[in-house]
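# Could you work out the structure for the sequence below:
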Amino acid sequence: MNLISICLISFVFLFVMSMTSLGLGLMSIYFNMSMFLEWEIISLNSSSFVMTLILDWMSFLFMSLVMLISSVVIMYSQSYMKSDMTINRFILLVLLFVLSMILLIISPNLISILLGWDGLGLVSYCLVIYYQNVKSYNSGMLTALSNRIGDVAILLSIAWMLNYGGWNYIFYLNFMKDQFYMLIIGYLIVLAAMTKSAQIPFSSWLPAAMAAPTPVSALVHSSTLVTAGVYLLIRFNVLLQETLCFKILLLFASLTMLMSGLSANFEYDMKKIIALSTLSQLGLMMSILSMGYLELAFFHLLTHAMFKALLFMCAGVIIHSMSDFQDIRFMGGSVKFMPLTSICFSLSNLALCGAPFLAGFYSKDLILEIVCMSQINLVIFFFFFFSTGLTVSYSIRLIYFSLIGGFNLFSMFSFHDEDYTMIKSMYVLLVLSIVGGASLSWLIFPTPMMIYLSFHLKFMVMYVIFGGMILGGLIINFSLFNLNKLNLYVSLFFMKLMWFLPNISTFGVNYSVLFLGGKIMSVLDLGWSEFLVGQGLFKNLKKLTIINQIGQLNLLSVYLKFFFIWILILIMLCLNN
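Just a heads-up that it's a prediction; the model follows:
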């Protein structure tokens, strides 16, 4: 089967399933219904293995978006990956990835959640190391090992659920939320969600996962893998509301927002900038979720998926056209040569900033207004709004360096955006990035929320956006002209390296262990154990065999020695008697 037919079949199947899921989701919202399905796979005497599924408006809408973005990404990959010799393997891995995410979405059971959770981890490892080189292997190992912490937390929560005689957590959340065992399960779920959604201190794997092909990045950073942790906490929200664990999560998520925004403003790798923006938005979702607004977090999760997938796909087209350069300092002038891609890129960036009436505006603006109405302290309030300003700042910087600034690549180099397969697939997400936010807000919040704020608090979002634009302009100015004159190397180094989290996650975890292993090998394996067991045993056996060989040579002196020893023994025996 050739490439075009595989991509086309996958695209049509996923698109049809997405529309079906959307229709069922609309029915679920209209009739206010949810379905809980049980399928007995095998039964042996009194034991039965049952697969359970939960199908409500939330799972239907999320599945619809995941399959829609996946179908568009596969269509995009048909052109983006056409020179790859193993494109069939790539498409199969993407389909496995989507299947794992769907299994996670519709599971009310911790066992089947673990299947989807582990499936995401394993397939993401295979996709990160897809371009087989040292950097990919290192990134894949960091991604896999960071996510294993979350897998262990899920396994431990499965063990604790044995106290209730079943793993369908959805039955126990409301009735047993004050019990000690259930709280331990909730804490373990929070730990798992923090690893999968890359919150501090597990943030370093998310930019490292950029070693994967760009279509995979578009899928991972929009609707799969990183959103799995947020979705799991949305399901467990009832259990953890107003607990100490959620207050700690609010602090860590806010710090993640701040850290990723600062790092993105001093990063030069295009894909890493967009990855850090994903990290910032995940921090926003986690923080509003830990304040108890699960529908708001889910709303932002859906709107973010639309424009973030588009942002990655536009970045892929630009990188592809720039001879695979990812450094934004080599880019510039794309708006003159690639007008269609530049429109999509600019609109997705504006949606990310929360520009009025695009998809991101409806969720981000509502979240920030709810934050203004909530009883939180000034530090968290500052984190929310300052991080929003940083988002605008790095978006302006990214647009300037990649689209508007001077062209900095090779001389006599021309490029264009006439790859209509990629452009058409991007148009689907462009429409969603424009109208998706308003449509989803009508569906998820049929009754308007009452927001009561003072004049300046109401316009605080606009103040922050304009402040972010000014900050972005200042950073561009420093980057172009004055950076070498400023004595800011230490602070920039600190900001650019994500508060040293990648170093801590790699050298901090494995360097001391490897150093200890080297010492043990030199002292024990090559030292005492070698002296006593390996070479020592060999030398002793060699001495014994030499002595034995002397005895075997039948020399007269040997016989005389044995005769003399025999006479001495007889004399001693006689004297004793």
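
# rest of the way, CA atoms for contacts and neighbours
Will do.

# Verify the stated contact: Ile370 with Ile451.
Yes - in this structure, Ile370 is within contact of Ile451 by CA atoms under 8 Å, at 7.5 Å.

# More neighbours: the two, which one.
Ile370 (19 against 11; other CA atoms under 10 Å).

# Who are the contact partners of the more buried one?
By CA atoms under 8 Å, 6 or more residues apart in numbering, the contact set of Ile370 is Ile451.

# Gly332: which element?
Using DSSP states H and E, Gly332 sits in no helix or strand.

# Roughly how far does it sit from Val513?
As judged by CA to CA, to the nearest Å, Gly332 and Val513 stand 45 Å apart.

# same deal with Asp118?
Counting by CA to CA, the gap from Asp118 to Val513 is 26 Å.

# Equivalent analysis for Lys308, please.
Taken as CA to CA, the span from Lys308 to Val513 is 38 Å.

# who's more crowded, those two?
Neighbours of Lys308 and Val513, each counted by other CA under 10 Å, are more numerous for Lys308; the result is 30 against 12.

# Now show me the structure for the sequence below, then we'll compare the two:
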Amino acid sequence: MKLMSICVLSFIFLFSFSVVIFLIGVYYLFIDYSVYIEWELFCLNSSSVMMTLIFDWMSLIFISFVMFISSLVIYYSEDYMSSDLNMNRFIMLVLMFILSMFFLIISPNLVSILLGWDGLGLVSYCLVIYYQNVKSYNAGMLTALSNRVGDVLILISIAWMLSFGGWNYIYYYDYFFSMFDMQVIVSLIVLAAMTSSAQIPFSSWLPAAMAAPTPVSALVHSSTLVTAGVYLLIRFNPMLISSGWSYFMLIVGCLTMFMSGLGANYEFDLKKIIALSTLSQLGLMMSILSMGYPNLAFFHLLTHALFKALLFLCAGSFIHNLGDFQDIRFMGSIINYMPLTSVCFNVSSLSLCGMPFLSGFYSKDLILEVVSLDGFNLLIFFLYFFSTGLTAMYSFRLFYYSMFGDYNFFSSSYFDDSSYFISFGMIGLLFVAVFGGSMLSWVIFPLPYTIVLPLYLKVLTMFVVLLGGYLGYLISLMGISSLLGTLFMYPLTLFFGSMWFMPFLSTSWVSYYPISIGYLSSKSFDYGWSELLGGQGLYSLFIGFLQYIQGWYDLNYKVYLLLFIYWMFILISMFLVF
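Okay, here's the model as predicted:
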């Protein structure tokens, strides 16, 4: 009863605050109002260390969404983590994560941003290694090391800003156009955001982090941690556009979107498919942000958080009922056993594909129409629409493997939708996954975008989605992917299915080889010449010398006599020679 009260109280507290904060954020948006709080902690060499908080419509709405999703995830965890002996620790870790996210969201100051950023990385590591096995430890170490790169870059930017008298980047918007120092700071922040949001070449940690419990994946790896980099770049958007990094981020975002969409079509692990889907949407947010549309990127960030959290919760319900099996080939005809979960799962998948009048449609369709209108080159246009088709392909492939065909699990197993806590968490997110997109579009864009396109471009989005879904269904139905993978196109399948070899590069080149070089150097220098000529060598020399002297004392007179005869023979021989 005590454990249940912790989850229920956390749910009530977070849900109530999310509603209140959302209403305040909408009010601030309508009256165009912001609250800026700043107080000085101490002054060091004329640099004031300030604690700064900014409450505008963007930060308040984002906080409300984080609290809403986390409240339902904690309520869902009451049943999902019921067999865990350390439920208290799990809830406390999740609450610490939410607190770190608050610091990141409401801070326009690089020092306090680093506080939230470090908290996110540390608590994320603790949650990824929660199950305490070798796979979890490896995944947690990859996650921690990848995010440490971002920490180091933010630390360097803090040190670089020391000469400006403060770390509040809002004060320096006007200087970013001319000063070399500010260009360096923008470069560091962009690279830090790439590590947190898992852009190429830092993409391998996001699928590896699926070793965490599924409620953690629903909260951390769909709506909070992975979007921290996107949110940071939304705040830095005036500087990003004025620098030369916007074109670089456009290419990187499009390639990340394309790479993860291809990889998800070759994956059979349910959570990794959804993780690669998250990576694809992060690439979409980064690329549209670098084109100069921060509000549109923020709109897609919010709608994506809603339907992706629901997708993870449904996947967790499947895994929980299938005895912790995550391979989609074990599934089949689950709709007959779990109709409620299947409905929520398919609604969130269709919202991910951008089906009309679901929440994902309002952001994805608007993004693709803006791309069509903006007049970028053919490569960017192709990557956007082809990646959208790949999204529909892996979604319908997942739909086919889980809902159609034969029941491929153990014949004696039985499961259903009987859990109240899991069902309540999914239903709570189902309504916002259906209605949230239209509601947010009315709030964020009270005046509609005027996008005038020819008919073939206007219907191209829907055509690509339908064609991608149909191709995904056909490939799954005929088993073409497994046939091509085993017989004819194995090298190509290995390349696409392993995220362009990025996990191997991250573990081998980034982790294994530097550590091996360090071991060899320490073996050669610390344990080698320096040790031989230093402490260990002197120790061996003294021990040998003492043993030699001790031998003289221990030996008997026969040895002395033999030595005397030996030396006398040497002396007589020398005398006779001379």
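
# what residues do Ile370 and Ile451 of the first structure have in common as contacts?
Here Ile370 of the first structure and Ile451 share no contacting residue, scored by CA under 8 Å, 6+ apart.

# quick one, strands of the stretch 1-150 of the second structure?
With DSSP state E, counting those that start in this stretch as the criterion, the stretch 1-150 of the second structure has strands at 35-44, 47-55.

# just the angle between the first one and strand 47-55, please?
Here strand 35-44 of the second structure runs at 160 degrees with respect to strand 47-55, directions being taken by axes from the mean of the first three to the mean of the last three CA atoms, to 10 degrees.

# so how many other residues sit close to Met338 of the first structure?
Met338 of the first structure has 18 nearby residues by other CA under 10 Å.

# and what of the one 10 residues further on?
For Ser348 of the first structure, the number of neighbouring residues by other CA under 10 Å comes to 30.

# swap in Pro238 of the second structure?
Residues lying near Pro238 of the second structure (other CA under 10 Å) number 16.

# element containing it, please.
Of the helices and strands defined by DSSP H and E, Pro238 of the second structure is found in helix 237-242.

# next SSE after that helix?
helix 245-264.

# which element follows that next one toward the C-terminus?
helix 270-290.

# Okay, angle between that following helix and helix 245-264 too, please.
Interaxial angle, helix 270-290 of the second structure versus helix 245-264 (the same axes, to 10 degrees): 160 degrees.

# what sits against Glu267 of the second structure?
Ile273, Gly497.

# if I pick the closest residue to Tyr362 of the second structure other than its chain neighbours, what's in contact with it?
Distances taken as CA to CA, 6 or more residues apart in numbering put Gly437 closest to Tyr362 of the second structure, at 5.7 Å, once the chain neighbours are dropped. By CA under 8 Å, 6+ apart, Gly437 of the second structure lies in contact with Thr303, Leu358, Ser359, Gly360, Phe361, Tyr362, Ser363.

# cutoff 10 Å now
299-300, 302-304, 306-307, 351, 357-363, 443 (CA atoms under 10 Å, 6 or more residues apart in numbering).

# can you check Gly229 of the first structure too?
Counted by CA under 10 Å, 6+ apart, Gly229 of the first structure has contacts 117, 150, 189-199, 282, 286.

# if we go to 8 Å?
Contacts of Gly229 of the first structure (CA under 8 Å, 6+ apart): Ala192, Ala193, Met194, Thr195, Lys196, Ser197.

# Inside helices: which ones of the residues you listed?
Ala192, Ala193, Met194, Thr195, Lys196 (DSSP state H).

# now those in TSV, with neighbour count and distance to Ser47 of the first structure?
Output for these, formatted as TSV (neighbours: other CA atoms under 10 Å; distance: CA to CA, whole Å):
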residue	neighbour count	distance to Ser47 of the first structure
Ala192	27	30
Ala193	26	32
Met194	28	35
Thr195	24	34
Lys196	29	33
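
# circling back: work out for me the element the residue nearest to Tyr362 of the second structure sits within.
Gly437 of the second structure belongs to helix 420-444, assigned by DSSP H and E.

# how far apart are that helix and its match in the first structure?
By mean CA distance after the TM-score superposition for the first structure, the fitted helix 420-444 of the second structure averages 0.6 Å away from its aligned residues in the first structure.

# So which bits of that helix are buried?
421-423, 425-427, 429-430, 432-434, 436-438, 440-441, 444 (16 or more other CA atoms under 10 Å).

# Repeat that for stretch 136-156 of the first structure.
Buried, per 16+ other CA under 10 Å, within stretch 136-156 of the first structure: 136-144, 146-151, 153-155.

# In the second structure, which residues correspond to that stretch?
Mapped onto the second structure using TM-score structural alignment, stretch 136-156 of the first structure spans residues 136-156.

# Relative to the first structure, what is the average displacement of that stretch?
Stretch 136-156 of the second structure sits 0.4 Å off on average (mean CA distance after the TM-score superposition for the first structure).

# ok so, going back, just checking, what packs against the helix or strand just after the helix holding Gly437 of the second structure?
Downstream of helix 420-444 of the second structure, the next assigned helix or strand under DSSP H and E is helix 455-458. Secondary-structure packing of helix 455-458 of the second structure (3 or more CA pairs under 8 Å, 6 or more residues apart in numbering; DSSP states H and E): helix 359-374.
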